[in-house]
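# Could you work out the structure for the sequence below:
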Amino acid sequence: MKLQKGMTAIVTGGVSGLGEATALALLERGLNVVAVDLNEERGAAMQKQHAGPLVFVKADVADGEQMQAAIAAAEGFGEFRALIHCAGVGGPVRLVEKDGSPGSLEKYSNIVRINLIGTFNTLRLAAASMAKNAPIEGERGACVLTASVAGYEGQIGQIPYASAKAGIIGMTIVAARDLATKMIRVCTIAPGLFDTPILAKLPEEIRQSLAASVPNPPRLGRPNEYALTALHILENPMLNGETIRLDGAIRMQPR
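Predicted structure coming up:
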């Protein structure tokens, strides 16, 4: 699907990290962007800076009504044909915590709700909207989801995050097959260690240690490298039903 001026994309988690980099890359290509996030301060600043082609919508990706409002904003621009779903959260949970207590069901449920149910909710609403488009060269739209290498090699304490990301990986081929008759493609990116606001909170020595654990290149991934991959997926019509590891060949250790 050739990205053209006047097309519209929704980017969830769109005001920081991977989502922000992708939103900016789409703006550079002349697309309209609906940036969906919960951070109103950053969202308002981004909308002011890119007034016109970018609209910020505050929404919880797992909430049907709130995400329907984001879809409506994209349809208002017209030619809504691209979804890049980056929104997600992490948080440590063990099956048995160090004090001997069972892991928090509430915390587990919330992480899975946002990461996995939020992905399903966003994808179903976006696909229903894209299905109304007239085909262009055999495509009505394309969707890029975000998993993680934790979906393959989750570390101790990552059980809710790894569960959700593994669910997204499993969702990908089924979604691509489901939406084939609608001429909508679905792929997933599974990033490794990326220099995002989450990692920015860690002490510098830990960041350096994480960067050194990546075989090649021996550094943290850059958000614009995720954006490059997302845009390539959108434009390459033979990429469908695939999860692409974007990780510098890292394989996560147990801890």
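
# only C-alpha atoms for contact and neighbour calcs from this point on.
OK.

# Setting the sequence-adjacent residues aside, check what's closest to A126.
Residue nearest to A126 in three dimensions, not counting chain neighbours: I71, with 6.6 Å by Cα to Cα, 6 or more residues apart in numbering.

# what about the one you found, distance to A128?
Distance check for I71 against A128: by Cα to Cα, to the nearest Å, it reads 10 Å.

# contacting residues for A73?
Applying Cα atoms under 8 Å, 6 or more residues apart in numbering, we find A73 in contact with V34, V55.

# Kindly provide the distance from it to E139.
From A73 to E139 the distance is 21 Å (Cα to Cα).

# Using the three-state scheme, assign G6.
What DSSP: H, G, I helix; E, B strand; the rest coil gives for G6 is coil.

# Next: the one 5 residues further on.
Here V11 is recorded as strand under three-state DSSP.

# Please look at C187 and T172 and confirm they touch.
Yes: assessed by Cα atoms under 8 Å, C187 is found in contact with T172 at 6.2 Å.

# Quick check, V15 in contact with E40.
No: V15 lies out of contact with E40 (Cα under 8 Å); the separation is 9.1 Å.

# Among the two, which residue is more densely surrounded?
Using other Cα atoms under 10 Å, the more surrounded residue of V15 and E40 is V15, with 28 against 15.

# sec struct for that one, please.
V15 is classified as coil under three-state DSSP.

# what's near enough to touch it?
A23, A35, V36, D37, N39, R42, G43, M46.

# ok, I71 and A128, which is more surrounded?
With neighbours defined as other Cα under 10 Å, I71 and A128 compare such that I71 has more, 23 against 14.

# how much space is there between that one and L3?
For I71, the distance to L3 - Cα to Cα - is 19 Å.

# nearest residue to V214 other than its sequence neighbours?
I250 (5.2 Å).

# List the ones among the contacts of V15 that fall in helices.
By the criterion of DSSP state H, membership of those in helices covers A23, R42, G43, M46.

# got a list of what L31 touches?
So L31 contacts L3, Q4, K5, G6, M7, T8, A9, P53 (Cα under 8 Å, 6+ apart).

# Report how many residues lie close to the second one.
If you count neighbours by other Cα under 10 Å, Q4 ends up with 13.

# How much space separates it from T188?
For Q4 relative to T188 (Cα to Cα), the value is 22 Å.

# The structure of the following sequence is requested for comparison with the preceding one:
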Amino acid sequence: MHIEGSSAIVTGAASGLGAATAAALAAAGAHVSGFDLDITHAPSLSGVSYQQVDVTDDAAVRLAVERAAERTPLRIVVNCAGIAPGSRILGRHGVHSTADFARVVTVNLIGTFTVLALAAERIAATEPLTDGQRGVIINTASIAAFEGQIGQAAYASSKGGVVGLTLPAARDLAQHGIRVNTIAPGIVETPMLVGLGDQIRANLSAGVPFPKRLALPREYARLATFLIEHDYINGEVVRMDGALRMAPR
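Alright, predicted model coming up:
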């Protein structure tokens, strides 16, 4: 799949993984539409236009997808939007809120599915390229999908759902020439982690077997770009974690 000249959607594009991916795709020649709930502080990037979009709102996503495909055929989607609040099932303040659990699943899993499905509908209408391919969708899970920690019941469940979605989505969309893969990052140095302070970041880095540091958003972007361009990787979940296997806490 050639990135240059294609339209691409990146969700969660105003910061972190999404911002790095939007920048990488734009640098490779894509026309990038960055979706985010809050685009007030989104970086100004050549080749990236932003739309304020709630990924859980079907109507808003459908409209934004159509806008993203106006200039050139839509062929690339990278879902980075997500939230990660923590709460124990039984904690000092009582039972985990069902509403909070549902909110995390709604944003991280249902939001991912909504963008995937509505974008796939638009991609399927494009002219096929080599081998009948029309596009590729990259979703974002987490190593918490496999080793969820204390307080991550909602988050791990939502990301486990994204992992479980990967293969059936790839199989469903194969007839339309659309590949689906998922990246499961470990601990990434996002703005949220930077705000925790040097000592906490050093402690987190010490737990990574190698390299002993946090992952960088641009490394996620490089992996996403690789998966987009590699036409024979399909239905896969790729861990990007420095061999980290999360302890209970």
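
# about what we covered before: any idea what the residue nearest to A126 of structure 1 aligns with in structure 2?
Taking TM-score structural alignment, I71 of structure 1 has V65 as its aligned residue in structure 2.

# I'd assumed L118 was in contact with that match.
Yes: applying Cα under 8 Å as the test, V65 of structure 2 and L118 come out as touching, 7.3 Å apart.

# Quick check: neighbours shared by these two?
Residues touching both V65 of structure 2 and L118 (Cα under 8 Å, 6+ apart): there are none.

# Of the contacts of V15 of structure 1, which ones are shared with structure 2?
Using both residues aligned by TM-score structural alignment, their matches' Cα atoms under 8 Å, structure 2 keeps these contacts from the contacts of V15 of structure 1: A35, V36, D37, N39, R42, G43.

# Run through the residues that contact the aligned partner of G207 of structure 2 in structure 1.
Matched by TM-score structural alignment, G207 of structure 2 corresponds to S213 in structure 1. Residues near S213 of structure 1 by Cα under 8 Å, 6+ apart: R219, I250.

# Mind giving me the packing neighbours of the longest helix along structure 2?
Using DSSP H, we find that the single longest helix of structure 2 is helix 153-173. Secondary-structure packing of helix 153-173 of structure 2 (3 or more Cα pairs under 8 Å, 6 or more residues apart in numbering; DSSP states H and E): helix 98-105, strand 135-140, strand 178-185.

# one more time with 10 Å, if that's ok
helix 98-105, helix 111-123, strand 135-140, strand 178-185, strand 237-240 (3 or more Cα pairs under 10 Å, 6 or more residues apart in numbering; DSSP states H and E).

# Contacts made by the shortest one with the rest, please.
So that's strand 237-240 of structure 2. Contact partners of strand 237-240 of structure 2, identified using Cα atoms under 10 Å, 6 or more residues apart in numbering, comprise 138-143, 162-164, 166-167, 180-188, 215, 219-220, 223, 227.

# Give me the buried subset of the residues you listed.
Neighbour counting over the contacts of strand 237-240 of structure 2 (16 or more other Cα atoms under 10 Å) leaves 138-143, 162-163, 166-167, 180-188, 215, 219-220, 227 as the buried ones.

# What residue in structure 2 is paired with A142 of structure 1?
Structural correspondence for A142 of structure 1 with respect to structure 2 (TM-score structural alignment): V136.

# For the residue mapped onto C187 of structure 1 from structure 2, give me its contacts.
Aligned by TM-score structural alignment, C187 of structure 1 pairs with N181 of structure 2. Residues in contact with N181 of structure 2 (Cα under 10 Å, 6+ apart) are 78, 136-140, 163, 165-167, 169-170, 224, 227-228, 233-238.

# Quick check: the gap between the residue most central in space within structure 1 and L123 of structure 1.
For structure 1, the residue nearest the mean C-alpha position is C86 (1.9 Å; Cα atoms, centre = their mean). To L123 of structure 1, C86 of structure 1 is 12 Å away according to Cα to Cα.

# Now the common contact residues for these two.
Shared contacts of C86 of structure 1 and L123, counting by Cα under 10 Å, 6+ apart, come down to V144, L145.

# is it true that the match of I71 of structure 1 touches V115?
Yes: if you go by Cα atoms under 10 Å, V65 of structure 2 and V115 touch, sitting 8.2 Å apart.

# shared neighbours, the two?
Contacts common to V65 of structure 2 and V115, judged by Cα under 10 Å, 6+ apart, are I9, V77, E121.

# Identify the residue of structure 1 aligned to R218 of structure 2.
When structure 1 is aligned by TM-score structural alignment, R218 of structure 2 is paired with N224.

# that older thread, show me the subset of the contacts of L31 of structure 1 that structure 2 keeps too.
Shared with structure 2, among the contacts of L31 of structure 1: L3, Q4, G6, M7, T8, A9, P53 (both residues aligned by TM-score structural alignment, their matches' Cα under 8 Å).

# ranking the residues you listed by neighbours, who comes first?
In terms of neighbour count, A9 stands highest of these at 30 neighbours, by other Cα under 10 Å.

# Need the nearest residue in space to it, chain neighbours excluded.
Here the residue nearest A9 of structure 1, using Cα to Cα, 6+ apart, is A82, at 4.5 Å.

# That neighbour contacts Q4, doesn't it?
No: judged on Cα under 10 Å, A82 of structure 1 makes no contact with Q4 at a distance of 11.1 Å.

# Find the residues that touch each one of those two.
Both A82 of structure 1 and Q4 are contacted by L26, L31, under the criterion Cα under 10 Å, 6+ apart.

# residue contacts, S209 of structure 1?
Listed by Cα under 10 Å, 6+ apart, the contact set of S209 of structure 1 reads R219, L220.

# Could you tell me whether it really is in a helix?
Yes: the assignment for S209 of structure 1 (three-state DSSP) places it in a helix.

# What separation do you get for it and I168 of structure 1?
28 Å.

# Please apply the same query to A23 of structure 1.
Separation of A23 of structure 1 from I168 of structure 1 (Cα to Cα): 21 Å.
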